[in-house]
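Participant: Sharing a sequence plus its predicted fold:
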Amino acid sequence: MEPFSFILLELAVIIGMASIGRGLALRFNQASVLGELLIGVLLGNIAYWLGNPLATVIMHLDDAQRLLEEVWRTGSSINDAAMHVFNANELAEGGISQELISFIVGPHAMDTLLMTMTLWLFSNLGVIMLLFMIGLENSVTDMIKVGKRSLFVSIIGVVAPFSLGYIASSWFLPEVSTPTHLFIGATLSATSVGITARVLKDLDRFKSKEARVILGAAVIDDILGLIILAIVIGIVSTGSVQIADVSQILLLSIGFIALVLLFGEKTVGWLVSKFYQVFSKFQVKLLFPLALAFLMAAFTSFIGLASIVGAFAAGLIVNDEHFGDSKKRSQHCDENGNFDYSPTTQELINPIESLFAPVFFVLMGMQVNLKTFLETQTIWLAVMFTVVAIIGKLLSGLAAGKGVNRFVIGIGMIPRGEVGLIFASIGKGLGVIGDDVFSAVVIMVIITTLISPIVLKWSIDRTMVKKV
């Protein structure tokens, strides 16, 4: 059987399981990301315990990447490369090194590597599409219009959990490096406001003052979080905290965002008008935004920033007004008097994102080894991360000032969801976050994703009862 057949089967299983997880989560009124993550944990651990080669490589994907990169970089054999990548315990009989090598050079090694690369590719595309869609839901105008209240909430919402996370990590994990502490702090500073937005919409509170503060703060929070992520990645790359390198990354981040805010929308509008002279409206509305997202993601990666920064920025500067649409769905009457419904860019790209993004969450779940949950260290880390994650965002609510329900705003900023997972996965891929920390982060994400909608709904209902 040709390798492509195995890839098709693999994708069918992953996408099918993601759909099941999403369906179950929605059935119990939970965020779909939670179901995709949990189904990945279940699928990955069962396959790993059964000794499946693909599940083993995915469970230790960061180690496999480092090993293969060493082989490709030096041209040495797998065994020689392993001597440079793994420590003595990992190289010992029964260690992770021997387990990986047996699958990477075994009789079905080509099939395993091709399937792993396919999942890795789909997963990375999923992250880029996800951040692009988040950008599409906002706009440069939204960024500019947010008031001081949202600005203060977002700054405290990033600084507080980042600082608390760094301090707690230094206390609980004194043996790890400074870049690891920084990455943990950055992961805890992330916010996924999509869950909150859905709760506010379901409760018909989407236009309340609290909702506007939360959503406005979330826009700035995304930018601040991505800038922090870019700076931390730069620090990890250099191996130490160097002022010159940090300053360079900070200036690049600010310069890139400034150019996007000042000239992004006008440039996109001009380009779209030129493309309309050559291509049909449907082609431009679908293909131009995708090409722009990939181009800007590649550009930010090239200059040393995270590719997701470019994808998010691309979403910010694309809006339906560039394509002649002023409403969610533009309606045009043809010559026969029939309405022609033209879908928005977001509606066109949403099915593509829905295909790729779940692969990312399932893959993240498959890298969580449930054995680490039995370790006292992991449990304590998970408790510490969760407490810091909640306290840090509740503090941000205090910065909202008077005239609003500060507790509602703080709760609304708590969910980490997919953004926290993205940060953690980047850290795991760079080798600065180990299995125990990654598992603890996943537990934190699950808890904050579960409790936030419940507490937020209770708090809003309680506020409305008091007003009555």
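Facilitator: Structure received. Numbers count the residues shown, from 1 in each chain.
Participant: switch to C-alpha atoms for all contacts and neighbour counts from now on
Facilitator: Noted.
Participant: what residues are up against the nearest residue to Lys285 once chain neighbours are set aside?
Facilitator: With sequence-adjacent residues excluded and distances taken as CA to CA, 6 or more residues apart in numbering, Lys285 is closest to Thr345, at 5.8 Å. For Thr345, the contacting residues are Lys285, Leu286, Pro289, Asn319, Asp320, by CA atoms under 8 Å, 6 or more residues apart in numbering.
Participant: between those, which is nearest Ser169?
Facilitator: Pro289 (39.8 Å; CA to CA).
Participant: Which strands or helices does the helix or strand where that closest one lies pack on?
Facilitator: Pro289 belongs to helix 281-302 when elements are defined using DSSP states H and E. If contacts are counted by 3 or more CA pairs under 8 Å, 6 or more residues apart in numbering; DSSP states H and E, helix 281-302 sits against helix 109-137, helix 265-276, helix 307-316, helix 345-366.
Participant: take the one below as the second:
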Amino acid sequence: MRLLTGKRTLIFFVIAAVYLFHGLVFASSGGEEAEAAEALEVLLSLIVILLGAKLGGDFFERFGQPAVLGELVMGMVIGNLHLLGFNGFEGFKNDVPLEMLAEIGVIILLFEVGLESTIKDMMKVGLTSFLVAVFGVIAPFLLGWWVSIFFMPEESIYVHAFIGATLTATSVGITARVLKDLGRSTTIEARIILGAAVIDDILGLVILAVVTGIIDAAAGSGSVSSLGILWIITKAILFIVGAIVIGSLVLPSYFKFGLRLKVKGVFLSFALLVCFGLAYLAGEVGLAPIVGAFAAGLILEEVHYRDFQHRGEHSIEELIAPIATFLVPIFFVRMG
């Protein structure tokens, strides 16, 4: 009990020191020090977010719940302190550097989860994932439509359709993190869920394009383009096929070239290049970048980089883990 009380006292003083530091730094920063003050604010936000993430995660894990729930709850607490009269952390909500770190964090998370499966593993659950994805799009679309009719019966059918379409979006980042926290990310069920989330992202784009086209047509400013919808589907398929081709044909030569470089960190850097490259391409074709990161993890199989491990390198999972430990909680606290 004394140890627990001591820990609580230490935490209280740390938080109090952070509050005091925040007030002293930003009350004294002038125009010439604006840039330096911005950098300090990013550092302060990282202190608060990482501390809150670990405290919240530890609390929920003590009750057998995934740590991500604690991170989300701490995000909600930090984001609503203004209701208690403290506005010191309001800048976190619109902090661009913090937002970038958060986005990179969720990309790393999906890359990390993708590394735990292979293309063959995902193909085995392909049909099941497709059925789950279709139901996961149709059900929220219809429920959103009906709930909209119930609460807003005076609105037009286009409003109800648009609300239904917005509910087809999913948060694969939270799904992946919960599965990982529970130690279930390598199970068949997890592969079905994650495969469905990728397909869901494509179907969601199609539905949004159809509904937007119908609304534009009704307003007289456009029409539903069959070619546009077909192009969305084609881009998604080309991306998936392209990722598989990269994995089977390009990566072996890619990592052999990396073996010729003698500088430190080549293996990790080359793996991250694949992750960020496919995340970028996914964003360019209209998919979520995290879908590209997940695909990058799937196509990186041990056979491609075995020579790196033969010369004493750690596995990709071991190299990525510290980066994920730092960046992933930022995403979930900020989301909360």
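Facilitator: Yes, it's here. Just so we're clear, the structure is a prediction, and the values are computed from it rather than from any experiment.
Participant: on that earlier part again, looking at the helices and strands packed on helix 281-302 of the first structure, which is buried most?
Facilitator: helix 307-316 (a mean of 27; mean count of other CA atoms under 10 Å).
Participant: what angle separates that one from helix 281-302?
Facilitator: For helix 307-316 of the first structure against helix 281-302, the angle between stretch directions is 150 degrees (axes from the mean of the first three to the mean of the last three CA atoms, to 10 degrees).
Participant: Helix 307-316 of the first structure maps to which residues in the second structure?
Facilitator: Alignment note (TM-score structural alignment): helix 307-316 of the first structure is matched to residues 289-298 of the second structure.
Participant: those strands in the first structure, which residues are they?
Facilitator: Here the first structure has its strands, by DSSP state E, at 330-333, 339-342.
Participant: Relative to Ala197 of the first structure, which of the ones you listed is closest?
Facilitator: Once the strands of the first structure are compared by CA to CA, strand 330-333 is nearest, at 23.9 Å.
Participant: Tell me which residues of the closest one come out buried.
Facilitator: Ser330 (16 or more other CA atoms under 10 Å).
Participant: Give me the packing partners of it, helices and strands only.
Facilitator: For strand 330-333 of the first structure, the packing partners by 3+ CA pairs under 8 Å, 6+ apart are strand 339-342.
Participant: which helices and strands does the strand it packs on pack with?
Facilitator: Going by 3+ CA pairs under 8 Å, 6+ apart, strand 339-342 of the first structure lies up against strand 330-333.
Participant: Contacts made by the strand it packs on with the rest, please.
Facilitator: Residues contacting strand 330-333 of the first structure (CA under 8 Å, 6+ apart): Phe339, Asp340, Tyr341, Ser342, Pro343, Thr344.
Participant: Can you add neighbour count and distance to Gly216 of the first structure and give those residues back as CSV?
Facilitator: Output for these, formatted as CSV (neighbours: other CA atoms under 10 Å; distance: CA to CA, whole Å):
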residue, neighbour count, distance to Gly216 of the first structure
Phe339, 12, 35
Asp340, 12, 34
Tyr341, 11, 30
Ser342, 16, 29
Pro343, 19, 26
Thr344, 22, 23
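Participant: Pull out the buried positions in the lengthiest helix in the first structure.
Facilitator: If you go by DSSP state H, the first structure has its longest helix at helix 435-467. By neighbour count on 16+ other CA under 10 Å, the buried set for helix 435-467 of the first structure is 435-450, 452-453, 456-457, 459-460.
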